[in-house]
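Student: Generate coordinates for the sequence data below:
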Amino acid sequence: MKKYALSLLFLIAAGVAFAQQVRYYNFENTLNEVNGLSPALTILGEQGSFVLDTLNEVNQNTKTVYRFTKNSGLQFNNTAAGNFLGDNYTIEIYFVFDELSSWKRVVDWKNRKTDWGAYVYYGELNFYN
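Tutor: Modelled structure (predicted):
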């Protein structure tokens, strides 16, 4: 019985050690991480605004959203977050463009120093490099 309990304890400890960590930003009138585990997002370019919007694409939910101006955005400072992001990570993001007449960058992996990133082009998601 002790061997079984010790094995179970080890499995629980191993699961906790390798559990996926999450950082959550909900844009409810702030760019701070909800749990205070990472730094606030940095504004790139012009400051946007928080507005109440109905998200037709997400069950007509009304949410506070952050609106960008052209060529502006937000940056997650991985160094300040203790190198939270490693080689493998997932980003869950909801976004809407006012118009889709050309390439629109959604995610930039190189701090605006290269064209690497995720783009929307006429309603389709594309990855460059």
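
Student: drop to CA atoms for contacts and neighbour counts, all remaining ones
Tutor: Noted.

Student: Distance check, the closest residue to residue 50 other than its chain neighbours against residue 124.
Tutor: Computed as C-alpha to C-alpha, 6 or more residues apart in numbering, the closest residue to residue 50 that is not its neighbour in sequence is residue 66, at 4.6 Å. To residue 124, residue 66 is 22 Å away according to C-alpha to C-alpha, to the nearest Å.

Student: Sequence B follows; please return its structure for comparison with A:
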Amino acid sequence: MFDETLFINEISKIEKKDDGSYIVIRNNIPCHIPYNDEYRQEYNAVEEYIKKNNIKVNTHIQKVYKIIDDNMEENIRSKRDELLKQADIMLMKYQEQVYLNVIEENNEYYTALLQYKQNLRDITKQLDFPDNVIFPVMPEYV
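Tutor: Next comes the predicted model:
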């Protein structure tokens, strides 16, 4: 489940590319948000946030050279692994609380957590990996 408020709150910088897509700094990681079906919710959330808050967005300047970061892929995988651990903790906490009748069972939330974990595992399959990676947002129990 996409949480627009959480997504926007994690963004610290927005730039627009010549092709209309955005480069955002989200949780200190640059992310490319193209205008396509896969990223439609994120793209629309950025557009709405810009309009609602009357933000002047700078044009993203494409570097002519590429800075080679030998650790970029390793750093992204490390962040992904840490998010997977956090998701495992949330999943165990949810299962324990349901079992103890602390909270009611919510199959939609449970499925969303499992899908979130799969989306994290699939990060390496993103088209621009490791240069531009969009991390999924962990679902919240409702």
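
Student: TM-score, when you put one on top of the other?
Tutor: TM-score of the superposed chains, computed with TM-score structural alignment, normalised by the length of structure 1, equals 0.25; 62 aligned residues with a C-alpha RMSD of 5.6 Å.

Student: returning to what we had before: out of residue 66 and residue 124 of structure 1, which sits in the busier spot?
Tutor: residue 66 (21 against 9; other C-alpha atoms under 10 Å).

Student: Which helix or strand contains the more buried one?
Tutor: Taking DSSP states H and E as the criterion, the element that holds residue 66 of structure 1 is strand 61-67.

Student: Would you mark the buried spots in the helix or strand that that strand is followed by?
Tutor: Note on strand 61-67 of structure 1: by DSSP H and E, the next helix or strand toward the C-terminus is strand 73-75. Using 16 or more other C-alpha atoms under 10 Å as the test for burial, strand 73-75 of structure 1 gives 73-74.

Student: Equivalent analysis for stretch 74-90 of structure 2, please.
Tutor: Neighbour-count burial for stretch 74-90 of structure 2, with 16+ other C-alpha under 10 Å as criterion, is recorded at 76-77, 80, 83-84, 87, 90.

Student: Helices - which of those land there?
Tutor: In helices, defined here by DSSP state H, the members of the buried residues of stretch 74-90 of structure 2 are 76-77, 80, 83-84, 87, 90.

Student: Residue 113 of structure 2 and residue 4 of structure 2: what is the separation?
Tutor: Between residue 113 of structure 2 and residue 4 of structure 2 the computed distance is 17 Å (C-alpha to C-alpha).

Student: Looking at those two, which is more packed in?
Tutor: The neighbour comparison of residue 113 of structure 2 against residue 4 (other C-alpha under 10 Å) goes to residue 113, with 23 against 15.
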